[in-house]
Structures are given as C-alpha cells and as structure tokens.
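Trainee: Provide a 3D model corresponding to the input given below.
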Amino acid sequence: MNTPSLRIALLLSGDLATRFQADIAHFLCDLSVAPMFFSLPWLRRGPGLLFSLYQRLDRLLAPVAVDPFAPADLPGGLRIRELPDTAQWAHELGRMARADRLDLLIVPGDLEIPPGLPAAFRHGLLVLDFLDFASQAPVQAFAALADPASCWEPRLVWHTAKQPPRLLYRSASAVFPLSLSRTAAPACVTAARFVPRMVRELQDGGPQAWEARATPLEAAPPAAIPGNAAMRRFLFRLARRAAATAWRDIFFRPQWFLALRRGGGDPFDLGGFTPAFPPDASGWADPFPFVRDGVTHLFFEHIDKDTGHGRIAVMTQAPDGTFGPPHTVLHTPHHLSYPFVFEWGGEVYMVPESAQAARVELFRAVRFPLEWEPAATLLPGVRAVDSTLFEHEGRWWLMANLRLEGGSSWDELSVFYADSPLGPFVPHPGNPVVSDVRRSRPAGRVFRHGGRLYRPAQDCSGHYGRALAILEIETLTPRAYRETEVARHEAAVLGQGDSLHTYNSVPGLEAVDGHRYIPRLTCPRRRPGG
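Mentor: Modelled structure (predicted):
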C-alpha cells in the first residue's frame, strides 16, 4: 500500500535547530517528505548553571563522534513559522494545520500536549518524550545516569484524538556511568531514525500499520532538568565513581578469557565451565569450536596485550583432550574478531568481524586450519559487527549489528538473506529487526534445540558484553521477524569476572568467554631460602 504524499510538520523550541532535529528533517526529505516547521521561541530556555557547566566539561572529557545537541542547519528552502507568545499557540497551530491539511506533527521533546491539538492533524502527533522540549536537554538519560541504571529507553509516543497516548517505538540503550554525553549521544543518533522508520511504515501500510504496532504507554518516572542543589549531589556521586574507576585502571588491566565445558551440555544452564586463561596479559575472546575430520579446533580472537589489536588464532585439540598452543591464522592491519567458521559445499569458510574495514569479508580455508584466502565480500560499505550466518528453510541468513556514524554497535540487529552463503544478500525490510541493547548484538552461532531455533545475544546494558541472552526465533521470513527471550546468563555463572558475551558448541565441547581484571604489577617470587 502507498499513501498519498504526507504533509508533516516539525515543532521546534527556537529558531535554531539541533543536530538531532535537523537529522529528523533530513531523513524525512529522504522519504520525499518536505517537512514544515513551527517554532515556539518564547518557550526556549537553558538548563541551570551547574548542569550547563557539567555538560560542557563532559563533552570535553568524553567527546563523541556526533553531538546530537550541537547547532545544525535545517534543509534549505524550508521556512520556519513562529507561533504566538500566548496561551493560544496550540489553537493557532491547529488552525494552520487544518488549513494546510497537515497529516502529522513531530514534537522532539517532552511537552504538555493541549487536548485538542492531535485532532488537528490527520494522523495525530509523534512525541520523542525523552528530551526536555524547551531546552533539548537529555533529561531521561541524565535520570538513568544519576540513578545509576544499566540502560535507559528513548521512545516515540503516538498522540491521537480519540485514544490515550500509545507507545509506537522504543529502544533500550546503555548507560555509561561516568558520562552523560556518551550515554545520550549514541542513543539520540539512533532515536532520530525512529521518525523516518515510522513514516515509511505509514507510507507503506497506512494507519493500520501503526494501529497494529501501538501498545499501551507505560508510565515513565518523571524527569526534569536538575537544579543546582541536585547537581551538587550528583557531581559528588560522579566523583566517587570516577575515583573508583581510576583506582581500578591504575592498578589493574582488563583481560578476556575463555571457559570450556566438555560433554553434552545445556545452553539454558551454563554451570560447570572451566576457565582457560591466556599465559600472559593478552586476551582470548569470541570462541568458535569447529570439528573437521573428527578433530576439534577452537578458533578465537587473540587480543594483543599492548595495542588491543585483535587477530584470529586457533588451538587444536589433542587425542588426550588438551588443546595445543595457539597459532595465528588471520592478521590484518584492521582489527579482527568473532571468527565465525562454517562448512558449505565441502569447503570451510570463515567470516571474521572486520568492521574497521567497512565490509563483511568471507574467507575460504586453503590449508585448514592455518591458511585462509579472501573468497568474497558479503556486505560492502557497512560497519557490521559479529556477523552470524545460518541456513533456514532454504535460505541463508546473515545477522549483524550495523554501526552508524555516531551511533552504537550494541543496540540494533539487522538481518539479510540470500540463496547461498556467498550472497548476494538482500536486506530485510523490517531492519532493524531488534532495537534493544539487552538482546541485539549476536553472541554466537544460531542453533537448534528440541526442534526450535535459538540465537545467543549479548546484553550490553551497563557495559559491553555484560551478560548473555538466549532468544527463540519464532518467525523468520523475508517479510517478518519475531523472537522471544527464553533464558539469560549473568557473568556470575563463571565464578569470576564481570562479563559473558559468547556461547558456541560442537558435540562434546561448549565454549564461552569472560572478562576480568588482572594486576598490572606482580610481586617477584622469593627464591627458596632467600
């Protein structure tokens, strides 16, 4: 279904737009929608002194690739209409909306909506309620940071004339405990795309598509710009967090390690794994066991202890069940990780993560397991992380998180499909099919258990790779995707560390990885009798 060209307006709190507002406008233009602009400049206000100073300092100490709150230009040639500085502004806006036959009003921020305003627009209002409308401050992100919570949830709320407000779109994003900028910016870069996604859905499916999607609105804790007294309390707590983090980073260094469980295991019960630590301060992560000619090989990311640069290594299991020393099998100038190894057509292939190269690369084994050659580029021009392939109902599917400029690689899962693992891959029309930092990013092979299809996913709320979720894929077609979380594993299951972010298995062996902190300095051992 294609609706006639939509007439959409954007409500601003001043004559100058932020990058967040400008991005929404540019995305609408990409959908052949030329938005109109209305402004309430008399409503514009700045946050308090301490909040403003904290924001400036935070941006200096924790810079982000894209600042959604920086000034930006709206699309050229589009006029801004200023609404009157009276209590009648909503009446005047409604009158102009009816005169111009406007379909939809976008409100980028939490604003008390006058009761009669949604009726003036054919499809009502869409409100991004996680920002303060008047100041454009990320108040919901700040509330989560001050708490501190492990994640926060930008959302898009639909206001219509004859219904209470309903939730149309949401996406949980991570909280970075030391920075409002790092907490708010990537999430707002993602949230700017909520509006064009829903407008495209409206164009394709009409208002029935929104009715099918809309759910009752859950009450959110009230959030407002903190005053100076509240900011002083927050800054004291923030200083304590920063001091604890600095102490840890001075005396300890992070290390990823593997953990193995032998025998037939249960992916819904991860007890009984034995850690396998690197012999030095380097890291081992993303384990992918693979059986070839009856021999088990364990591929993984080997993290350089000095540079953090990742390369792909393998250890081969001996007849006595032990694993030999690691051998590097792929090493490139760009970072490599997540060595997704699979067999097809009698040959062995690998898809390592190569997001820094801005493409998804496929390698073929020349002399398994040590030598590999490039075989194809599956997805060019994208920064995809943790690409995961599998065959299902006659098609090959590729799942990955795509990193957008300024956005997070943790939050949104995209799906592609093809007739073979060599491609070409077609993007799923529902992309992103998952938008939730707690269950989006792939964490290992898709597997079958009891006749059902499951995928492991990372929970990156709080910090990267914090926990592991197991999702049942209930629907997967070229038009639809649906999944349900059925299990969750915290890092405590390993008995140490603060993260758990990969699960893979082959007959007789399961592998996961964990993350811990080890001392930077070690005391020399005293010689006997010394």
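
Trainee: all contacts plus neighbour counts: C-alpha atoms, from now on.
Mentor: Noted.

Trainee: How about the residue nearest the centre of the chain, nearest residue that isn't a chain neighbour?
Mentor: Among the residues of the chain, the one closest to the centroid is residue 411, at 1.3 Å (C-alpha atoms, centre = their mean). Spatial nearest neighbour of residue 411, chain neighbours left out: residue 437 (4.2 Å); criterion: C-alpha to C-alpha, 6 or more residues apart in numbering.

Trainee: How much space separates that neighbour from residue 299?
Mentor: From residue 437 across to residue 299, the span is 26 Å (C-alpha to C-alpha, to the nearest Å).

Trainee: The residue nearest to residue 411 contacts residue 173, correct?
Mentor: Yes: in this structure, residue 437 is within contact of residue 173 by C-alpha atoms under 8 Å, at 5.2 Å.

Trainee: Second input sequence below; structure requested for side-by-side comparison:
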Amino acid sequence: MTKHKLRIGLLLESNNLSSWSFSCIESLIHSEYAEIVLVIKNEILSEQNTAFSSKINQISYSVFRAIENKIHKPNPDALIKKNLNSILDNCKERSSLTIETEDLKQLDLIVQLDQNPIPKQLLQHVKYGIWSYYFGDYTKERKGPVGVYELFENQIDTKVSLHINGTIVNEDSVIYETSFSNDKLYCNRHANTIYWEAAHMLPRMIKELYESEPDEFFKKWLDKYSNSKIQKHQDYKFPSNFQTIKAVSKLYWKAFKGIIERRSYFEQWILLFQINSDKKRPKSFHNFKRILPPKDRIWADPFVIERKDTYYIFIEELLFSEPYGKIAVIEMDKDGNYKSPETVIERPYHLSYPFLAEDNGELYMLPETMGNNTIELYKCIAFPYKWELEKVIMNNIKAVDSTLFKHDDTYWLFTNIEEFNGIKTSGELHLFYSDSLLSDHWIAHKQNPIVTDKSCARPAGHIYESENCMFRPAQDCTKHYGYGIKINEITSLNTATYKERLKQTIYPDWSKDMFSTHTINASGDLTVMDAKIKRKR
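Mentor: Below is the predicted model of the structure:
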C-alpha cells in the first residue's frame, strides 16, 4: 500500500521569499514525503516600533550594517528574494482571516517561515500543528536581528530551534534545537551562514515524521526538549547606538590587533608524539614531544601504522605557497628518531586526513577528497610510498574526514557531509554501511545525521576498541574549527540505531602557544596527534 505524502500548508506574508526560505520549500516540493497543497496569507503582521526616538537610537546600527554590506557581500546570499510562484503551480490560496475549518482539516501541518504572529484561528484543526523557526535564545526576554546580539556580546554560538504550536501541544514547544558557531567579525556573514544551515532542518524533520509512527516521533522529540523554558513575551529590539558603538569598536579593535600580531607571528599545524610502553591511551599530554615543520608549511592529520619495528606516520602536508595539500609519510624508529616526510599521494585537488584501513591482507587509505566531490579509496602497492586509486566509494558528495570501522562483519563509514548548499561540514555526522569495503552500494543509516552537534560530530581519528568498548574520537568545533577533541564511547551501533556518550575531553590547554588540536591516533607504543600553535616569523 502506497503511503500518502504529508499535506502541507504554508503560512506566508508574501510569495516573495528569501532564498533560504525558498530553498526550504523547494526541498519539500521536490520530495517524496510531502506536498504543498495550500498557501495561507498571514494578515497579522509583527508590530514595528516606528517612533522617531527609536529610529534615532538605532541609527548607528543602521549605518554599521550598511557599511558592512558594502565591505562584505555574502555569497550565496540567503536573503535575496525569490518568487514562490516559479515553483508552485495550481496551489489554493486563502487569507488567514477568512480561511474555513474544512481547509485546515485537510492539512497535516502548516509551515511558517517568517517571524510574524500566528493567527489564533489556525491553532486548531491542523493534525500536526504549525511548525516554525526560531533564531536566537528563546529563554530571554529580548529578541533581535539574527546572530547580532550573540556576536556583539562575544558569545560562542547562536541557537536555532524548530517550534510547534497547535493541536499536538498545549503551548509553544521546542521540537528540535541546534547551534552554530559565531563569526568573528561580520554580522551579515554570520546571519547568512545561519540561514543556509537552518534551511534543511525543517524538511529533514518532516521527512522523519513521514517515515515514523507519529506518536513515537512526537514523544521522542517533545520529551527531549520538555524542560525548555520558552519566554512567552519577547521584545524585538535593534541594538542601541551605545551598544553598537561599543560592540563594533571591540570587534574591529580585535581584528586590528590580529593584523598587527600576524606581522610577527603566524599560525601553524604541527605534530606531537609520545612513546609509551604500556600501550595505554594517554590522559595527559604535557610530555608529548613536538615535530615542527619548516615555517613554510603545515603538518596535520597524523595516522600511524607500525611495521617491522618502525612507525610510519601519514600526514597532510600543505605548503603555504601551494593551493592544495598532499599526503606524505614520516618514518620513526622505536626511540622517536624520525626522517623528513616524503610525498606519497598528490592530486590536482586538496588531500588531507589520510585514514588507514587494513582489509583481507591489504592496506588501504581513505584520504579526504572533498575538493574532487568524491570519497576515494587508495590501495598500497609498495609500502609505504606507492599508492593507487582502487575505487571511488562515493561520487558527487562533499564529505570530510571519512572514517571506516569494521564491526559485526559490517563496514561502517562515518563522514561529515555538506548536504545542502551554504552549510558547514563540522556539525553533522552521517553514517553508511556495507558488507564489503569495495562495495558499490553503501546504505545510509536510518538515523542520519546520527550526530548534529558541532562539539562532537566531525571525526578526529581512528575508532578503536579497548576493554570490549568502542571509542570514537571527534572534533570539538564550538569555539572554532578543530578547537579540541572529545572521545565518545559508542554504546549502540547497528543498522537501526546509533548511540554514543562522552568519555574524555582533550583541549589545548597545556601550552600557552597552542590553541587547537583535532586529530589523535595510536599504533603499538606510539600515540600521535596534531596541534595548532603560534610561531614567530
């Protein structure tokens, strides 16, 4: 029996939508799980404070944003207008003031993509309620332009949530929540990133509702956020003249100091290692020794394998004068003496994260090849220097830091994917599985994305087993890309479920010149990792 698509109504102020809203609706229109059957024009719009005194008090903010838009133009721009009529044919339209009950009863849910009030007459009769976005912290009394207060107040991130109103719940309730790292300088770039990354949230949740039992779906998500305290009465405020001048002064003073500092110092990824005879994973990193590259390049993403009393550390090597990274190998003996790296794989696109995997007596490498829109598997022909492309595992995909793991005779592929245009790759971990490493058919996990948290999504090295437990290193990208590492214990891994829990954190706090670490691996007695430091020029 064919399952009917979810029937969706759109609550809109106008058919001229911002590009990110247009993209969200376009995903629904072209999906196999939803259809747009009704457009409701919202006649109840937000009240704007048009008082002269209010406009005077925010003139600094208006000038700042105008200058910023001249200096930096987001691309693609999430706020460029597009007309919905170009993709929506023969759809009924109704006014929110005159819509009839029978029209509402035919809908499974209503989607609202603007921030206007929801007409009370729509809160009844729609099967799964009204779904809408909320940008910012819903627990505060103050609300403002997307991401601006978060940037002005030097917060780490900006929250975005999906809310539901109507028949399913008694009051406004959170059904999904995530957060995005704040930009360091530009409000418009920050807001643009947030809009594009948020655009896929609602279609994905609607898809999950379609594929699930509705009762189970709502219990899962409403229970998860049942303790959320939503501020019912929020005042929308633009930053005042004083707030704007103070915040912008701090932002640009910090940027200016950075320019001055970069004349004397530069940032560089380096390698760290420790040889430990008890083979235990380290808890402290103060005694790790450094491997410093020449000042014209970085060495990062170390993966190690032991062969005949020698360690072979495969790394990303990127010269500052060249556009693409390549894969190189460093040989190290049991005493920690090492040779200069030698290039083993180089392509006309960027290579990094040289993940190593042994299978059926062969050694393979799965380097990051996002620059070629592929996931490529290389086979070692003559260890350690000669490698050949064995197979393109996936095409037409923007994936980073792909990590393989064999468990219960199944091959699991963990990877972060840029699933939609404009989003970043640090916040969503996807999982695929197959019965063969060389398979042409990798099956997407039912829970994809299995992790939606930039503090623990992106892989940071080999998944390893210890004392009958599985551990997955992950990057913590809350403060910035590659800030730290979290070790997560995998508690459930099968084709139906994936679960993990935090067991250890590793932050670059043991040296004053260090501010990032994002890969850790071990083989035999050797543990290797990378770190980003400031060095004098």
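
Trainee: Just the TM-score for the two chains, thanks.
Mentor: For this chain pair, the superposition-based TM-score is 0.89 by TM-score structural alignment, normalised by the length of structure 1; 510 aligned residues with a C-alpha RMSD of 2.7 Å.

Trainee: returning to what we had before: list the contacts for the residue nearest to residue 411 of structure 1?
Mentor: Going by C-alpha atoms under 8 Å, 6 or more residues apart in numbering, residue 437 of structure 1 touches 151, 171-174, 410-412, 458-461.

Trainee: Hmm, residue 146 of structure 1 is touching residue 234, no?
Mentor: Yes: the pair residue 146 of structure 1 / residue 234 is scored as a contact, 6.3 Å apart, by C-alpha under 8 Å.

Trainee: So for these two, which sits in the more crowded spot?
Mentor: Neighbour totals were compared for residue 146 of structure 1 and residue 234, and residue 146 leads with 20 against 16 (other C-alpha atoms under 10 Å).

Trainee: residues shared between the contacts of residue 437 and residue 173 of structure 1?
Mentor: 151, 411, 461.

Trainee: Turn these into TSV, including distance to residue 218 of structure 1.
Mentor: Formatted as TSV, those follow (distance: C-alpha to C-alpha, whole Å):
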residue	distance to residue 218 of structure 1
151	16
411	21
461	20
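
Trainee: Name the nearest residue to the equivalent of residue 506 of structure 2 over in structure 1, ignoring sequence neighbours.
Mentor: Counting by TM-score structural alignment, residue 506 of structure 2 corresponds to residue 489 in structure 1. The spatially closest residue to residue 489 of structure 1, leaving aside those adjacent along the chain, is residue 468, at 5.1 Å (C-alpha to C-alpha, 6+ apart).

Trainee: show me what contacts residue 103 of structure 1?
Mentor: With contact taken as C-alpha under 8 Å, 6+ apart, residue 103 of structure 1 is in contact with 6-8, 121-124.

Trainee: so which of those residues hold up in structure 2?
Mentor: Of the contacts of residue 103 of structure 1, the contacts whose aligned counterparts also meet in structure 2 (both residues aligned by TM-score structural alignment, their matches' C-alpha atoms under 8 Å) are 6-8, 121-124.

Trainee: any idea how far the counterpart of residue 168 of structure 1 in structure 2 is from residue 342 of structure 2?
Mentor: Aligned by TM-score structural alignment, residue 168 of structure 1 pairs with residue 175 of structure 2. Going from residue 175 of structure 2 to residue 342 of structure 2 by C-alpha to C-alpha gives 51 Å.

Trainee: any chance of the contacts of residue 103 of structure 1 in CSV, plus distance to residue 106 of structure 1 and secondary structure?
Mentor: Formatted as CSV, these follow (distance: C-alpha to C-alpha, whole Å; DSSP: H, G, I helix; E, B strand; the rest coil):
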residue, distance to residue 106 of structure 1, secondary structure
6, 13, coil
7, 11, coil
8, 8, strand
121, 11, coil
122, 13, coil
123, 11, coil
124, 9, coil
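
Trainee: List just the nearest of those residues to residue 428 of structure 1.
Mentor: Of all those, residue 428 of structure 1 sits closest to residue 6, with 24.2 Å by C-alpha to C-alpha.

Trainee: Run through the helices of structure 2 in chain order.
Mentor: Assigned by DSSP state H, structure 2 shows helices spanning 19-29, 52-57, 59-71, 101-105, 148-152, 187-198, 201-211, 214-224, 241-264.

Trainee: What span of structure 1 is the fifth one aligned with?
Mentor: So that's helix 148-152 of structure 2. Helix 148-152 of structure 2 maps onto residues 142-146 of structure 1, going by TM-score structural alignment.
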